[in-house]
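Enquirer: requesting a structural model of the entry that follows:
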Amino acid sequence: MKYFQPYSVEEAIEIAHASESTFLAGGTDLVLHMRTGKAQPSGLIDLGKISVLREIKEVDGFIEIGSMATFAELGNSELVAQNAYALWQACQSMGSPQIRNQATLGGNLGNCSPAADGLPPLLALGAEVHLISQEGEEFVPLSTLLSRTPLLGQNTLIRGFRIPITGWQSGFSKLGRRRALAIARLSVAVAVEINGTRVENVRVALGAVGRRAFLSESLGRELSGLELNGAWLEKGVLEVQQIVREALGARASAPYKRTAVSGVFREALASIITEGGTQA
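Expert: As a prediction, this is how the structure comes out:
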């Protein structure tokens, strides 16, 4: 197997075009797939030496996150904690310390597991994905990208992510068999814009209830423009249960997840509102 270690994004794109090799980010998923035979790349392009892909910074009203930023680095970032709290929370509960030190946000998207911890927060926060290939570069809303099949074009590099700094409050919670070390069996991320006693806008994203994480636009519409109170919270619980019911259909896990999502939804909102429906 061929192995490449470029020192710039441009070099990585050139190698990918010439060799048809696979980009290697953190490798926590790809290496396992290679061992089991699920993935058999002809070559690997290790992105670990491209320093710009590890940057986490504020630029023109956005948080810009390089695709090689690890969950540990994101979890230690004050910029992320202050402006993308749901993502910060997801980083605290993702895997073991060893995994968080290795796993990257770009790798999380590239592998695109239904249970990927980073994707629901990014969806709720309105993130865009910065993609680069020999054809050029583009910023694509993550919600749009996740609807594509295949997810990425051939030899396309995930350059990074761009999250708007909106002042919205957000939260994340997941259900796993062993908390932080567990792969999520169900996850919910919520971002809300609160004006006085009203919830002006809501974005709710779910993971591990479909082929990929997704943003429920219908749920967001149902919960936006209402008074923030206990009735709003209970309406949200009923609505999110219905979303899970529709997403899972007759799958064996459906009855359990329909019930469990109510608690996960409440926990995702715990940093934003109290159980009674007032601001935390």
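Enquirer: going forward, measure contacts and count neighbours with C-alpha atoms only.
Expert: Will do.
Enquirer: mind jotting down where the strands sit in the stretch 51-200 of the chain?
Expert: Using DSSP state E, counting those that start in this stretch, the strands of the stretch 51-200 of the chain run over residues 56-59, 62-66, 128-133, 136-141, 157-164, 169-175, 186-195, 198-207.
Enquirer: after the last one, which helix or strand is next?
Expert: Next in sequence after strand 198-207, counting helices and strands by DSSP states H and E, comes strand 214-215.
Enquirer: deepest-packed of the strands of the stretch 51-200 of the chain, please.
Expert: Comparing these by mean neighbour count (mean count of other C-alpha atoms under 10 Å), strand 169-175 ranks first with a mean of 27.
Enquirer: on that earlier part again, nearest to W88, of the strands of the stretch 51-200 of the chain?
Expert: Evaluated with C-alpha to C-alpha, the strands of the stretch 51-200 of the chain place strand 169-175 nearest to W88, the distance being 8.7 Å.
Enquirer: now the closest one against strand 198-207, angle please.
Expert: Angle, strand 169-175 to strand 198-207, by axes from the mean of the first three to the mean of the last three C-alpha atoms, to 10 degrees: 30 degrees.
Enquirer: distance to Q89 added to the strands of the stretch 51-200 of the chain, as TSV?
Expert: Output for these, formatted as TSV (distance: least, C-alpha to C-alpha, whole Å):
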stretch	distance to Q89
strand 56-59	16
strand 62-66	16
strand 128-133	19
strand 136-141	21
strand 157-164	15
strand 169-175	6
strand 186-195	10
strand 198-207	14
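Enquirer: could you pull out the helices in the stretch 1-150 of the chain for me?
Expert: Applying DSSP state H, counting those that start in this stretch to the stretch 1-150 of the chain gives helices spanning 9-19, 30-36, 71-75, 78-83, 85-92, 97-102, 105-111, 119-124, 142-145.
Enquirer: packing partners for the shortest one?
Expert: Other elements packing on helix 142-145 under the criterion 3 or more C-alpha pairs under 8 Å, 6 or more residues apart in numbering; DSSP states H and E are helix 119-124, strand 128-133.
Enquirer: would you mind pulling the contact partners of the last one?
Expert: With contact meaning C-alpha atoms under 8 Å, 6 or more residues apart in numbering, strand 128-133 is reached by 13, 137-142, 145, 155-163.
Enquirer: one more, so I can put them side by side:
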Amino acid sequence: MLWVGGKRLYGKVEQVGSTYVATTFAFLQFLPLFPVRSHIVVAEGAADTHTVVPIKMHWKSVATGYLRAYGIAATLFTFIPGLVMAGTSKVPTAYVGAGLVLACAGLTTAAFSRIGRLSREEKAQRLLYARFLGHPVHPSILDEDMRGAVAQKLRDFLEERAAAVMTGSNYRKGGPVKAGYRVLALEPSMRDREYLEAAFTLACIDASLSVGPMRADAERVHGALWNKLLAEHPDVIDVVRDAEAVQRSWVSNVLGFVPLVAALGVCCVMLLRNDAVFKWRPSGAEKKAEYGFVPEELLR
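Expert: As a prediction, the model looks like this:
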């Protein structure tokens, strides 16, 4: 028997354009054994060519890697026994066999089609983060030192930018920078797009670095700034179109549902063919009872 092992990427999640998060696993027979490290993966023009940026362990990617690989294996191992149970066993064993196949196929389908996918709004937000982080990812996946360094640069930028765009008396240069950007960005008179995008990113970083009430306040500001960006600059959501053009086509998205649809169709056919579940034709005993008596006058 040929044994195949080594290290490779599993658990591709949170893709925006050609950038996504994945985890390197040690594997055996193409089944992941244990995670080694997560990465930001930036695919390049040539096929199978990419650049990786190490990050802290991304547990959603880890769980997705296990679920996709072992979900396929479980579906293959249960497919034939499950269909045999559905097609030949009596109730409720037949339903148990069909349910086993559908459960494995459903988990595999969810792992490929749902888990780790971003909504259109989430992609637009990550593309805004990319202007300051360098990659379209959520700031929370970066280590604390990197987030702290980016946050300090953003605070310096916001202080300088505010001095240039604000003419009212509500801004006091040299005041509390943290409180200043949160209050200033939400003022109706502040419409500068670059300032709002930087404040939006900084609020997300502050939320990831804070706990308790400070975290809740940063998340509140983050949500309010996103709503303001959508109101003041509606085209902020349109930047997703170019990223989606680089991503998988709709054909690939539909293919993710093939395991569940195929399993559902085959299980239905096997159940319909099972006389113990659906009695489409009379059994031998029923035929005998129906035709076993012949009136005496017909025998004369």
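Enquirer: after superposition, what is the TM-score?
Expert: Here the TM-score for the pair of chains, by TM-score structural alignment, normalised by the length of the first structure, is 0.23; 115 aligned residues with a C-alpha RMSD of 6.6 Å.
Enquirer: just to revisit the earlier point, nearest to V192 of the first structure, of the helices of the stretch 1-150 of the first structure?
Expert: helix 119-124 (8.9 Å).
Enquirer: tell me the helices and strands packed up against the closest one.
Expert: helix 85-92, helix 142-145, strand 169-175, strand 186-195, strand 198-207, strand 214-215.
Enquirer: okay, these in CSV with distance to K57 of the first structure next?
Expert: Listed next are these as CSV, based on distance: least, C-alpha to C-alpha, whole Å:
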stretch, distance to K57 of the first structure
helix 85-92, 14
helix 142-145, 19
strand 169-175, 19
strand 186-195, 21
strand 198-207, 24
strand 214-215, 25
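Enquirer: just to revisit the earlier point, go through the strands of the stretch 51-200 of the first structure and name the closest to L233 of the first structure.
Expert: Nearest to L233 of the first structure, of all these, is strand 198-207, at 10.9 Å by C-alpha to C-alpha.
Enquirer: chain center to the lengthiest helix in the second structure: distance?
Expert: Counting residues, the longest helix in the second structure under DSSP state H turns out to be helix 59-88. What separates the centre of helix 59-88 of the second structure from the centre of its chain is 19 Å, taken as C-alpha atoms, centre = their mean, to the nearest Å.
Enquirer: buried sites along it?
Expert: 60-72, 74-75, 78-79, 82-88 (16 or more other C-alpha atoms under 10 Å).
Enquirer: now do the strands in the stretch 1-150 of the second structure.
Expert: 5-16, 19-28, 31-43, 50-55.
Enquirer: buried deepest among the ones you listed, which one?
Expert: strand 19-28 comes out most buried of the strands of the stretch 1-150 of the second structure by mean count of other C-alpha under 10 Å, with a mean of 23.
Enquirer: quick one: that strand to strand 31-43, angle?
Expert: Using the same axes, to 10 degrees: strand 19-28 of the second structure against strand 31-43 is 150 degrees.
Enquirer: so which elements touch strand 19-28 of the second structure?
Expert: Packing partners of strand 19-28 of the second structure (3+ C-alpha pairs under 8 Å, 6+ apart): strand 5-16, strand 31-43, helix 59-88.
Enquirer: could you dump those to a markdown table with distance to R193 of the second structure?
Expert: Formatted as a markdown table, these follow (distance: least, C-alpha to C-alpha, whole Å):
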| stretch | distance to R193 of the second structure |
| --- | --- |
| strand 5-16 | 22 |
| strand 31-43 | 27 |
| helix 59-88 | 32 |
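Enquirer: R120 of the second structure is nearest to which of those?
Expert: Going by C-alpha to C-alpha, the one of those nearest R120 of the second structure is strand 5-16, 9.7 Å.
Enquirer: hmm, back to that, the helices and strands packed on helix 119-124 of the first structure: which one's closest to T22 of the first structure?
Expert: That would be helix 142-145 among these, by C-alpha to C-alpha, at 19.2 Å.
Enquirer: and the gap between the residue nearest to E267 of the first structure when sequence neighbours are not counted and S133 of the first structure?
Expert: Spatially, and ignoring its direct neighbours in sequence, E267 of the first structure is nearest to S173 (5.8 Å; C-alpha to C-alpha, 6 or more residues apart in numbering). When distance is defined by C-alpha to C-alpha, to the nearest Å, S173 of the first structure is 34 Å away from S133 of the first structure.
Enquirer: ditto for S218 of the first structure
Expert: From S218 of the first structure to S133 of the first structure the distance is 33 Å (C-alpha to C-alpha).
Enquirer: and for S187 of the first structure?
Expert: 32 Å.
Enquirer: got it, and E11 of the first structure?
Expert: Here E11 of the first structure is placed at a distance of 11 Å from S133 of the first structure (C-alpha to C-alpha).
Enquirer: so what's the residue nearest to E267 of the first structure up against?
Expert: Per C-alpha under 8 Å, 6+ apart, neighbours of S173 of the first structure: Q89, A90, S187, V188, A189, V264, F265, E267, A268.
Enquirer: done for today, thanks.
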